[in-house]
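Compute the structure for the input listed below.
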Amino acid sequence: MRLKPFIIAAGLALATALAGCSSIGTTRIFTNDYGAVTDAGYQLPRIPIQKIPRKYHRQIVRYDTAEKPGTVVVDPANKFLYFVMPDGKAMRYGVGVGREGFGWHGTARIAMKREWPTWTPPAPMIKRQPELAKWRGGMPPGLTNPLGARALYLFNKHGDTGYRLHGNPEWKSIGRNVSSGCIRLMNQDIIDLYNRVEIGAKVIVL
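I've put the predicted structure just below:
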């Protein structure tokens, strides 16, 4: 029984090694960048960032990876998203990831970027939560929309994966397993990522 923690730790270490990346050391942290924001006519509220663990605040970290700058790497186990930058660095964001039974891993590409997107719950979600049927034709953009201020749409060789990197008004969900497989960021963070990442960028979910 004593071997179980070691096996889990070794598995996580192996996953990181297979991705060819590791991070250590923060070079800059953006804790003061979570104030109220006016964006496209919407007033995003201030995030009480002091209530969120410091490790999930947006920050530039040293990051050793074989992936080229512009790549996005998601580490669901540690609830981090890395945007690879030049010179061995990355912008790191705290994220919320898929709850048990909804997590996934693999490689995709960002095929579309949308500001203040419409959210359309997929049929399986409506089946699980019938109250969402009213949004079958799409929930309009807004402060309560689950996709938040921005969405990045992930496609692979088979087409739309159905998964997104997106904002979310529920800042308390960062650092938790909460979604149906999408990767969610604080709204202020998804705006920052949206402005950095390009269509066609590679996305790796470990």
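
contacts, neighbours, all on C-alpha from now
Will do.

just so I have it, where are all the strands in the chain?
21-29, 37-39, 42-44, 59-65, 72-75, 80-85, 89-94, 97-98, 106-115, 150-156, 159-168, 177-179, 183-186, 202-205 (DSSP state E).

Can you check which of these gets nearest to residue 12?
Of all the strands of the chain, it is strand 72-75 that lies closest to residue 12, at 9.9 Å by C-alpha to C-alpha.

which helices and strands sit right next to the longest helix seen in the chain?
Criterion DSSP state H: the longest helix present in the chain is helix 3-19. Based on contacts counted as 3 or more C-alpha pairs under 8 Å, 6 or more residues apart in numbering; DSSP states H and E, there is no element that helix 3-19 packs against.

now the angle from that helix to strand 59-65?
For helix 3-19 against strand 59-65, the angle by axes from the mean of the first three to the mean of the last three C-alpha atoms, to 10 degrees is 80 degrees.

distance between helix 3-19 and the chain's centre?
Relative to the chain's own centre, helix 3-19 is displaced by 22 Å; criterion: C-alpha atoms, centre = their mean, to the nearest Å.

Hey, what's the angle from it to strand 21-29? Just curious.
Using the same axes, to 10 degrees, helix 3-19 lies at 80 degrees relative to strand 21-29.

Please list all residues in contact with the most centrally placed residue in the chain.
The residue lying closest to the centre of the chain (C-alpha atoms, centre = their mean) is residue 183, at 3.7 Å. Going by C-alpha atoms under 8 Å, 6 or more residues apart in numbering, residue 183 touches 95-98, 163-166.

Please generate a structure for the following sequence too, so the two can be compared:
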Amino acid sequence: MATKDGFINAEAIDSNAPRLGRRSFLVGGAAAVAALGLAGCSPAGMSMAEAERVYGPVPNERFPIPAVKLSKVDPKYLRRTVRYDSAEAVGTIIVDPARYYVYRIEGNGNATRYGANVGRAGFLWSGEAYIGRKAEWPVWTPPKEMIARQPEAAPYANGMPPGLDNPLGARTLYLYQNGAYTLYTIYSTIMPETIGKGVSSGCVGLLTQDMLDLYEKTPVNTKVVVLKA
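Sure thing, here's the model as predicted:
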């Protein structure tokens, strides 16, 4: 459902997508994609031992976060520092949906690069926004339009409690324009098979361990630039 500003409702479920349970609300049928056969590959930019440390379990969270199954992630989507020339200020977030990357500008021609999932066909968008608010272990509330199309969402009309099954995950950055929430977010996912794919209704998902890193570095009012796909 489009908002008055022309944005697609980022929390809507494709009415033609398979019903795959609570965690698939944001990612639709793409959650069923087969795992990539990458076991044993050495991730670009880091050793396998380092990748296992960076993407290992996070037991001290409100809801303990499991380790990422690295065999389900193409190594090119694992976090690394890269050369990225940009005139944007340090801290600016740049989303490149065509390449399934999110960059955080670090200065001196460098950026931290994270692999991401992005909007599926028909739900891509581009433009500038900013982080209007942040949330740890947020409640997710499906909009009325979504419930009308997807009756299985009705039990969560008053909000889905935080947890690993919540579509927004452990951390969420909410994108705003001109003081209004766009219904788009940058959120965390524990579904590694979605990284590098177009699966959502316009939101951008990072592996939870990557989102924890980006979230801590990103204050409210940070600029976000979404490039054209």
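
Spatially, which two of the contacts of residue 183 of the first structure are the most separated?
95 and 163 (14.2 Å).

between the two, who's got more neighbours?
More neighbours surround residue 95 than the other of residue 95 of the first structure and residue 163, with 30 against 17 (other C-alpha atoms under 10 Å).

Which residue in the second structure aligns with that one?
In the second structure, the residue paired with residue 95 of the first structure according to TM-score structural alignment is residue 116.

ok, that match to residue 224 of the second structure distance?
As for residue 116 of the second structure, its distance to residue 224 of the second structure is 15 Å (criterion: C-alpha to C-alpha, to the nearest Å).

Same question for residue 74 of the second structure.
Taken as C-alpha to C-alpha, the span from residue 74 of the second structure to residue 224 of the second structure is 25 Å.

Could you do residue 152 of the second structure as well?
33 Å.

neighbour count winner among these two?
Using other C-alpha under 10 Å, the more surrounded residue of residue 152 of the second structure and residue 224 is residue 224, with 21 against 13.

can you tell me which residues contact that one?
By C-alpha under 8 Å, 6+ apart, the contact list for residue 224 of the second structure reads 92-95, 128-131, 175.

CSV please, covering those residues and showing neighbour count and distance to residue 104 of the second structure.
Below are the contacts of residue 224 of the second structure laid out as CSV (neighbours: other C-alpha atoms under 10 Å; distance: C-alpha to C-alpha, whole Å):
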residue, neighbour count, distance to residue 104 of the second structure
92, 22, 6
93, 26, 5
94, 21, 6
95, 26, 9
128, 13, 15
129, 22, 14
130, 22, 13
131, 22, 13
175, 26, 15
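
what number of residues lie near residue 86 of the second structure?
For residue 86 of the second structure, the neighbour count with other C-alpha under 10 Å is 16.

In the first structure, what residue corresponds to it?
In the first structure, residue 86 of the second structure lines up with residue 65, judged by TM-score structural alignment.

Ok, residue 98 of the second structure next?
By TM-score structural alignment, residue 98 of the second structure lines up with residue 77 in the first structure.

Can you report how many residues lie near the nearest residue to that match once chain neighbours are set aside?
Spatial nearest neighbour of residue 77 of the first structure, excluding adjacent residues (C-alpha to C-alpha, 6 or more residues apart in numbering): residue 12 at 7.7 Å. A count of neighbours around residue 12 of the first structure, defined by other C-alpha under 10 Å, yields 15.

aligned partner of residue 12 of the first structure in the second structure?
For residue 12 of the first structure, there is no aligned position in the second structure, judged by TM-score structural alignment.

Show me which residues of stretch 62-71 of the second structure are buried.
With burial defined by 16 or more other C-alpha atoms under 10 Å, the residues of stretch 62-71 of the second structure counted as buried are 65, 67-71.

where's residue 115 of the first structure relative to residue 141 of the first structure, distance?
For residue 115 of the first structure, the distance to residue 141 of the first structure equals 9 Å [C-alpha to C-alpha].

meant to ask about residue 161 of the first structure
For residue 161 of the first structure, the distance to residue 141 of the first structure (C-alpha to C-alpha) stands at 21 Å.

Between those two, which is the more surrounded one?
Each of residue 161 of the first structure and residue 141 has its neighbours counted (other C-alpha under 10 Å); residue 141 has more, 18 against 13.

longest helix of the second structure?
Using DSSP H to define each element, the second structure has its longest helix at helix 208-217.

Which residue range of the first structure does it align onto?
Mapping helix 208-217 of the second structure onto the first structure (TM-score structural alignment) gives residues 187-196.

mean shift between that stretch and the second structure?
By mean C-alpha distance after the TM-score superposition for the first structure, the fitted stretch 187-196 of the first structure averages 0.7 Å away from its aligned residues in the second structure.

for that stretch, which positions count as buried?
187-191, 193-194.

who touches that stretch?
Stretch 187-196 of the first structure is contacted by residues 33-34, 37, 44, 58, 70, 83, 93, 113, 148-152, 165-169 when judged by C-alpha under 8 Å, 6+ apart.
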